[in-house]
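Participant: Sequence first, predicted model second:
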Amino acid sequence: MTVYGALDIGGTKIAGALVDDAGTLVLRAQRPTPAQKSAPELMAAVTSVIDELAAHPMWDEMTCLGIASAGPVDTAAGTVSPVNIPAWRHFPLVDEVAAHPRLPVGLRPVLIGDAVAMAAAEHWLGAARQSENALCMVVSTGVGGGLILDGRLRTGRTGNAGHIGHISVDLDGSLCPCGAPGCVEGLASGTAIAAQAQAAGWSTPAGVAPTAAAVADAARKGDRRALEAYERAAQALAAAIAATAALVELDIVVIGGGVAQAGDTLFVPLRRRMVDYAVLDFTRGLPVVPALLALDAGLIGAAAVASAQAGTPALAASPRP
């Protein structure tokens, strides 16, 4: 059995895994992301995940290591500047990971955006498996996307193609941390959903964190403010998806990430709003479905892309950039 390494770094969690050539996670490790901490503290969390993976006997059999990170990323430079991790700006993540003393000699990690990794995984093994043209989205602490066009993963010059979270859908909206007004991420991320519900007067019981998951729970119980927060998020997502479909033509849209775990609370209003925005003949009726690989898609995709770049034949069925 061939073994591939993977890291998936987002605004909420830092995950790592050893993945076999069937896309199965042999081992998984995870730490919370200290998103508001210093760059060294953030890297320490990454190192802790690597340390746990490296303690497994199969670590030494690893043939490549993929890193999926929230973006923007610069795949050529090996740097990351996640919008929701302020201390990392042009942070040399690939060099830092490559310097880990347990990394096999000569192994250079491969960097990819987290949503692009999710697109690779869903095209290889998930909901977009039979699709030639797909938009795959991560809706979580942030909002990202990756594109499969003509059956191939399209990463773009710097690795940021499909970064749908920073399409402006509200011309007079609040400034996003990226600097632009009215971004999808500022309206539809888990953070935005919780903030919108709280601004409308919603609150959680004592001891319960005000997260998007808590808002979804309240929405399922009929709380009007929670329902409106998801409605607003769904409208922003529908506008951005329809715009993307008009630009590149799509067969399917796959949505994963923590917010997608809300199920019908998100997907019912999203599909309804798609009718309002996807009105052209070639965009109308576009399927919008949940990711099949759930929260492991970034890890599986990072391993798949790294193996493809390394020319590993065992993952020949996985999408190549």
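Facilitator: On my side now, so go ahead.
Participant: only C-alpha atoms for contact and neighbour calcs from this point on.
Facilitator: Fine.
Participant: Can you report how many residues neighbour Ser69?
Facilitator: 27 (other Cα atoms under 10 Å).
Participant: Nearest residue to Ala294 in space, please, no chain neighbours.
Facilitator: Distance criterion Cα to Cα, 6 or more residues apart in numbering; nearest residue to Ala294, sequence neighbours excluded, is Gly256 at 6.0 Å.
Participant: I'd say the one you found and Val139 touch.
Facilitator: Yes: counting by Cα atoms under 8 Å, Gly256 sits close enough to Val139 to count as a contact (6.2 Å).
Participant: Comparing those two, which shows the higher neighbour count?
Facilitator: Neighbours per residue (other Cα under 10 Å) separate Gly256 from Val139, with Gly256 holding more: 29 against 23.
Participant: Enumerate every residue touching the more buried one.
Facilitator: Contacts for Gly256 were tallied using Cα atoms under 8 Å, 6 or more residues apart in numbering; they are 136-139, 290-291, 294-295.
Participant: Pro290 now?
Facilitator: Contacts for Pro290 were tallied using Cα under 8 Å, 6+ apart; they are 127, 254-256, 260, 263.
Participant: Next, format those as JSON lines and append secondary structure and distance to Ala22.
Facilitator: Formatted as JSON lines, these follow (DSSP: H, G, I helix; E, B strand; the rest coil; distance: Cα to Cα, whole Å):
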{"residue": "Ala127", "secondary structure": "coil", "distance to Ala22": "16"}
{"residue": "Val254", "secondary structure": "strand", "distance to Ala22": "21"}
{"residue": "Ile255", "secondary structure": "strand", "distance to Ala22": "22"}
{"residue": "Gly256", "secondary structure": "strand", "distance to Ala22": "21"}
{"residue": "Ala260", "secondary structure": "helix", "distance to Ala22": "25"}
{"residue": "Gly263", "secondary structure": "coil", "distance to Ala22": "27"}
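Participant: now those residues: which count as buried?
Facilitator: Buried subset of the contacts of Pro290 (neighbour count, 16 or more other Cα atoms under 10 Å): 127, 254-256, 260.
Participant: Closest one of these to Thr33?
Facilitator: Comparing the buried ones among the contacts of Pro290 against Thr33 with Cα to Cα places Gly256 closest, at 18.9 Å.
Participant: try it against this one:
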Amino acid sequence: MVGTHPSHHGSPLALAVDIGGTKVAAALVDDHGFLVPGSTARAATGGVGNAAGLTHNIVGVVADVLRTAPRGARIVGVGIGSAGPVDLARGAVSPKNLAALDRFPVVDVVAAAVRAEQGDDSGDVPVVLRLDGTCIALAERWRGANRGARHSMAIVVSTGVGGGIILDGAMVSGASGNAGHIGQLRLRPADAGGPSDSGTLEGIAAGPRTVAWAQSRRWLGQTGEQLAASYADGDPVARAAVRRSAEAVGLAISNVTTLLDLEAVAIGGGFANVAPDYVDLVRAAAEESALFPYASAVTIRPTGLAGDGPLIGAAALVHRASDLALRGTVEPEPA
């Protein structure tokens, strides 16, 4: 392997893999939660129409990253965060926005890619899978906006809406590994004749749904970036659309906080940047929705990790396993 970053010579590194609706990304991450410079690789998932093509892209990204490993570095584990639902017992994923990955055996695919690249050097490197929202919650507690909070949640508002939960310092996976699917929390009944997920947080607040809502009210733009520009220009439809998204996120936070008594929530994702006051609008909606003082006391902040959160969180599955009570949870069945 070619050394590219001597400061990581001999240090334990995690191979972090993030699989989402538009791309697969991977990187090497050290045990302090920092990406090794030059180790990140990406490839498309959205628009790739079959499992073979997606397998090719995932394997290629893993191989590209491993070839950047510094000389003498130790790959001590692989963490995979994926859009869900996930099936931890089988090491498989069926992402809602990637039909070609239905019951896709991602743990086996990534493990094989590591063996192919490293040969006997790969040894018994563990491969751990979790929901991508769970990984982001781990990242925010480790290095992001939720540091110091024992009871926290992370939410990503983007093409979809995802989330993850930390309670008493430990991640919450649930019986099947799918705890944290806040985007599918139903805030109102489905629209008659509309999509089955209308009325869910994702169906209301996600970027494409917000753009579509604005278009239905004769806004002429096409993208989230254009909606952001219209919002900045004071366009009333754009401003109403952004407020509608933020208010739905705030309501969902209030509901989860009332149930779980959270201390802190971090909000990330590309669409959370659609307006400079988006998080302020979320915060106001959450406070207005809360019925009890403890629920209105939750701290709501923008992410502290920018775009690196998913990979840092996937690496936390390796580097922070004992601290975050990952042991004893469901793992893939042995082959």
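Facilitator: Perfect, thanks for sending it. Source: prediction; values computed, not measured.
Participant: Let me see the TM-score of these two.
Facilitator: The TM-score (TM-score structural alignment, normalised by the length of the first structure) is 0.89; 308 aligned residues with a Cα RMSD of 2.1 Å.
Participant: thinking again about what came up before, which one in the second structure is aligned with the residue nearest to Ala294 of the first structure?
Facilitator: Under the alignment (TM-score structural alignment), Gly256 of the first structure maps onto Gly268 of the second structure.
Participant: need the helices for the stretch 151-300 of the first structure, in chain order.
Facilitator: Residue ranges of the helices in the stretch 151-300 of the first structure, as given by DSSP state H, counting those that start in this stretch, are 185-188, 190-199, 212-220, 224-248, 264-277, 297-309.
Participant: Keep only the contacts of Pro290 of the first structure that are still in contact in the second structure, please.
Facilitator: Taking both residues aligned by TM-score structural alignment, their matches' Cα atoms under 8 Å as the threshold, the shared contacts between this structure and the second structure, drawn from these, are 127, 254-256.
Participant: how about the residues you listed in a markdown table, adding distance to Ile164 of the first structure?
Facilitator: A markdown table is the format used below for these (distance: Cα to Cα, whole Å):
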| residue | distance to Ile164 of the first structure |
| --- | --- |
| Ala127 | 19 |
| Val254 | 13 |
| Ile255 | 12 |
| Gly256 | 14 |
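Participant: just those now: which is nearest Leu103 of the first structure?
Facilitator: Using Cα to Cα, Gly256 is the member of these that lies nearest Leu103 of the first structure, at 30.0 Å.
Participant: how far away is the closest one from Ala76 of the first structure?
Facilitator: Summarising the geometry, the distance separating Gly256 of the first structure from Ala76 of the first structure, computed by Cα to Cα, to the nearest Å, is 26 Å.
Participant: now swap in Thr158 of the first structure and tell me
Facilitator: Taking Cα to Cα as the measure, Thr158 of the first structure falls 7 Å from Ala76 of the first structure.
Participant: Whatever residue of the first structure lines up with Thr134 of the second structure - nearest residue in space that isn't next to it in sequence?
Facilitator: Aligning on TM-score structural alignment places Thr134 of the second structure opposite Val116 in the first structure. Sequence neighbours aside, Gly146 is the residue nearest to Val116 of the first structure in space, at 4.1 Å (criterion: Cα to Cα, 6+ apart).
Participant: now do Ala238 of the second structure
Facilitator: Leaving aside its sequence neighbours, Ala238 of the second structure sits nearest to Tyr231 (Cα to Cα, 6+ apart; 5.1 Å).
Participant: What's the local residue count around whatever residue of the first structure lines up with that neighbour?
Facilitator: For Tyr231 of the second structure, the aligned position in the first structure is occupied by Ala219, per TM-score structural alignment. In terms of burial, Ala219 of the first structure registers 20 neighbours under the definition other Cα under 10 Å.
Participant: isn't Ala219 of the first structure right up against Gly263?
Facilitator: No: with contacts counted by Cα under 8 Å, Ala219 of the first structure stays clear of Gly263, the gap being 11.4 Å.
Participant: contacting residues for the nearest residue to Ala218 of the first structure once chain neighbours are set aside?
Facilitator: Nearest-residue entry for Ala218 of the first structure: Ala226, 6.0 Å, with adjacent residues in sequence omitted and distances by Cα to Cα, 6+ apart. Contacts for Ala226 of the first structure (Cα under 8 Å, 6+ apart) come out as 197, 202, 215-216, 218-219.
Participant: Please enumerate the strands of the first structure.
Facilitator: 3-9, 13-20, 25-32, 62-69, 73-74, 79-80, 110-113, 134-139, 143-149, 152-154, 252-256, 288-290 (DSSP state E).
Participant: So which bit of the second structure is the fifth one matched to?
Facilitator: Using TM-score structural alignment, strand 73-74 of the first structure corresponds to residues 86-87 of the second structure.
Participant: Over to the first one?
Facilitator: The aligned range for strand 3-9 of the first structure in the second structure is 13-19, by TM-score structural alignment.
Participant: repeat for the last one
Facilitator: Using TM-score structural alignment, strand 288-290 of the first structure lines up with residues 300-302 of the second structure.
Participant: what's the mean distance for the matching stretch versus the first structure?
Facilitator: Compared with the first structure after fitting, stretch 300-302 of the second structure deviates on average by 0.9 Å (mean Cα distance after the TM-score superposition for the first structure).
Participant: ok, average deviation of the match of strand 3-9 of the first structure from the first structure?
Facilitator: In the superposition with the first structure, the aligned residues lie an average of 0.8 Å away from stretch 13-19 of the second structure, counting by mean Cα distance after the TM-score superposition for the first structure.
Participant: what comes into contact with that stretch?
Facilitator: Residues lying outside stretch 13-19 of the second structure but in contact with it, judged by Cα under 8 Å, 6+ apart, are 24-31, 45, 62, 66, 73-83, 132, 310-312, 314-315, 318-319.
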